[in-house]
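Participant: no sequence on this one, just coordinates:
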């Protein structure tokens, strides 16, 4: 295994150092380097906090900044941050209006975020939104069901914008819970993930195979199928997504094609074209688009398709200015 690193043990810490040095206009380390927070916090604004294991960059640290997250904490590769890290993020980011924690639906994340919240409940007002947009684990009886994957970006952006507008903690909780039910994601991979600590890939495929329904921790999917053309693969993803979500009256769609770490932009745009054509055929109005590598699984050669059905208010929040290392627009 060849990677640009010094040792597997120091890879995450050294990567975080480089990230903060590269994006000093947006972020600084929190106390004892337990979290990364916005360089300039807004007094009496609800703090939006998230986090997870390393290996998903630019999520979550790349989304710390104006209009999105106020702080993020990073665990070891594919490992939840500790309660101590999460408490540090809460203590650093809370400027008087409380904190909303956005948590991906994995057992380790849920357990550690809940533990951290309990430990500082006497000092901070807090709520949590659990993101569970991955349709492929629904109903199979494993863990807590649907995982939080690329749709987490959509939830973080919309809640972050709402907080920037001065909305109260209970309003942000309501927005996040309602939005989560209208976001669906499915991924596919052509290769497994090379984990630095083990120097092994999480699963192996031959030249004629692909893995459908993969997660962002290198997990294999629900089925191994014959490799096909991009149009066939993307149609399969979109059919599954659309079969799992109903179109509310007046909803407007955000279509997001995300690279999982090892897929070049040309292939992501090609996949977006196929997904957009699929949605057009079904009269699903695509009002907003996002294409790029935002929620990764280290070096996995794969992609995911996310469909988010948004209200007019949520479209406005999506369009609101954002200034982070990974996501930036003025209006």
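Facilitator: Arrived safely, thanks for sending. These numbers were taken from a predicted model, which means no experiment stands behind them.
Participant: contacts and neighbour counts: CA atoms only from here.
Facilitator: Noted.
Participant: any chance you could map the strands in the stretch 151-300 of the chain?
Facilitator: Taking DSSP state E, counting those that start in this stretch as the test, the strands found in the stretch 151-300 of the chain are 183-189, 194-195, 200-201, 209-212, 223-226, 252-259, 286-292.
Participant: one more structure, for comparison:
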């Protein structure tokens, strides 16, 4: 194992500290308990938005803290949910009097710990709503979930809900936007290689040199099938066809197409995949109105990709285009 680390037990703390130093104009970092929060939080009269989960998926979630997106993010250990205490501390830190929305990926530990934190916040008279993201069409249940996993769609929910909160929407309205996005977004991914969790020191699963896992989870959970290496266009088809069939599409819709790298995939390959995904959408009479390509929700150094399609309406397009200033997404300011 080769990694640029010191003590494996200190990886998250040292990385988050470095993140805070690098982006001190956008965020501040609290270490005990650990969370990342907007530098101007709490914003009076604004709905606060908190997300979080296991580390190792950077830039998710801390990279999306800032104007127009998240108010706070709570990092757990690598691939491990944060506990209720830092989630509660982050919730209190962003409470500007208009309530707080928790955006939670559908993993059992995340769901339970965010629920516990919400109950504790309620006892302190903070109104909390939660939206659980479950956009992965690959499998119904996995090692970490009951029901579908939350994956690439999380980034899009955080952006659009964050924009709604930034413009002054109520907690109910922000939650409705988040639910609407979740209902209209689907994702599926694949892996060419496993990743190595620092404290484990060995690959999270094994793949032969000529094998690919279709439908992999962001923690290395098994997918739908294991196949031999195939041309890129064939791989894209294996991902995007189930995504489009699951929504489903009648033709004439507008979408946001998001091709995401899993951490170890170069952009040249992601854009190659985007080209094929765009061809498939065009063949189904679906218009790509917005796009996103890059490593935005990763699995450490895993080589692979995911494809996410969000069916858009006018309000979603307006919210996507709204100004945002975070470490990982920024435009319009």
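Facilitator: Okay, I see it. Model, not experiment: these values are computed from the prediction.
Participant: would you pull the TM-score for this pair?
Facilitator: Scored by TM-score structural alignment, normalised by the length of the first structure, the superposition of the two chains gives a TM-score of 0.97; 331 aligned residues with a Cα RMSD of 1.5 Å.
Participant: circling back: looking at the strands of the stretch 151-300 of the first structure, which is buried most?
Facilitator: strand 183-189 (a mean of 27; mean count of other Cα atoms under 10 Å).
Participant: ok, average deviation of that strand from the second structure?
Facilitator: Taken over the aligned residues, the distance from strand 183-189 of the first structure to the second structure averages 0.4 Å (mean Cα distance after the TM-score superposition for the first structure).
Participant: run the angle between that strand and strand 252-259 for me.
Facilitator: 20 degrees (axes from the mean of the first three to the mean of the last three Cα atoms, to 10 degrees).
Participant: other SSEs contacting strand 183-189 of the first structure?
Facilitator: Where contact means 3 or more Cα pairs under 8 Å, 6 or more residues apart in numbering; DSSP states H and E, strand 183-189 of the first structure is packed against helix 151-164, strand 209-212, helix 230-242, strand 302-310.
Participant: switch the ones you listed over to TSV; also include distance to residue 187 of the first structure.
Facilitator: Formatted as TSV, these follow (distance: least, Cα to Cα, whole Å):
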stretch	distance to residue 187 of the first structure
helix 151-164	11
strand 209-212	6
helix 230-242	7
strand 302-310	4
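Participant: wait, which of those is closest to residue 106 of the first structure?
Facilitator: helix 151-164 (12.5 Å; Cα to Cα).
Participant: the second structure: matching residues for that closest one?
Facilitator: Aligned by TM-score structural alignment, helix 151-164 of the first structure falls on residues 153-166 of the second structure.
Participant: hang on, the earlier thing: minimum distance to residue 3 of the first structure: which of the helices and strands packed on strand 183-189 of the first structure has it?
Facilitator: When these are compared (using Cα to Cα), the closest one is strand 302-310, at 18.7 Å.
Participant: gap between residue 90 of the second structure and residue 210 of the second structure?
Facilitator: When Cα to Cα, to the nearest Å is the yardstick, residue 90 of the second structure and residue 210 of the second structure sit 44 Å from each other.
Participant: of those two, who's got more company?
Facilitator: residue 90 (27 against 10; other Cα atoms under 10 Å).
Participant: tell me the counterpart of that one in the first structure.
Facilitator: Checking TM-score structural alignment: residue 90 of the second structure goes with residue 89.
Participant: host element of that match?
Facilitator: helix 83-93 (DSSP states H and E).
Participant: now do the same for residue 296 of the second structure: its match in the first structure.
Facilitator: Aligned by TM-score structural alignment, residue 296 of the second structure pairs with residue 294 of the first structure.
Participant: kindly report the same for residue 133 of the second structure.
Facilitator: Aligned by TM-score structural alignment, residue 133 of the second structure pairs with residue 131 of the first structure.
Participant: mean per-residue distance, the match of helix 151-164 of the first structure to the first structure?
Facilitator: Once fitted to the first structure, stretch 153-166 of the second structure is off its aligned match by 0.3 Å on average (mean Cα distance after the TM-score superposition for the first structure).
Participant: contacts for that stretch, please.
Facilitator: Here stretch 153-166 of the second structure makes contact (Cα atoms under 8 Å, 6 or more residues apart in numbering) with 46-49, 60, 64, 67-70, 103, 105, 133, 135, 171, 173-175, 177-178, 181-182, 185-187, 296-297, 308, 310, 316, 319-320, 322-324.
Participant: give the buried subset of these as a PyMOL selection command.
Facilitator: This is how PyMOL selects the buried members of those, with burial counted by 16 or more other Cα atoms under 10 Å:
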select buried, resi 46+47+48+49+60+64+67+68+69+70+103+105+133+135+171+174+175+177+178+181+182+185+186+187+296+297+308+310+316+319+320+322+323+324
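Participant: am I right that residue 60 of the second structure is in contact with residue 297?
Facilitator: Yes. Counting by Cα atoms under 8 Å, residue 297 is a contact partner of residue 60 of the second structure at 5.5 Å.
Participant: got the buried residues for the helix of greatest length in the first structure?
Facilitator: Ordering each helix of the first structure by length in residues (DSSP state H) puts helix 265-281 first. Of the residues in helix 265-281 of the first structure, 268-269, 271-272, 274-276, 278-279 count as buried by neighbour count, 16+ other Cα under 10 Å.
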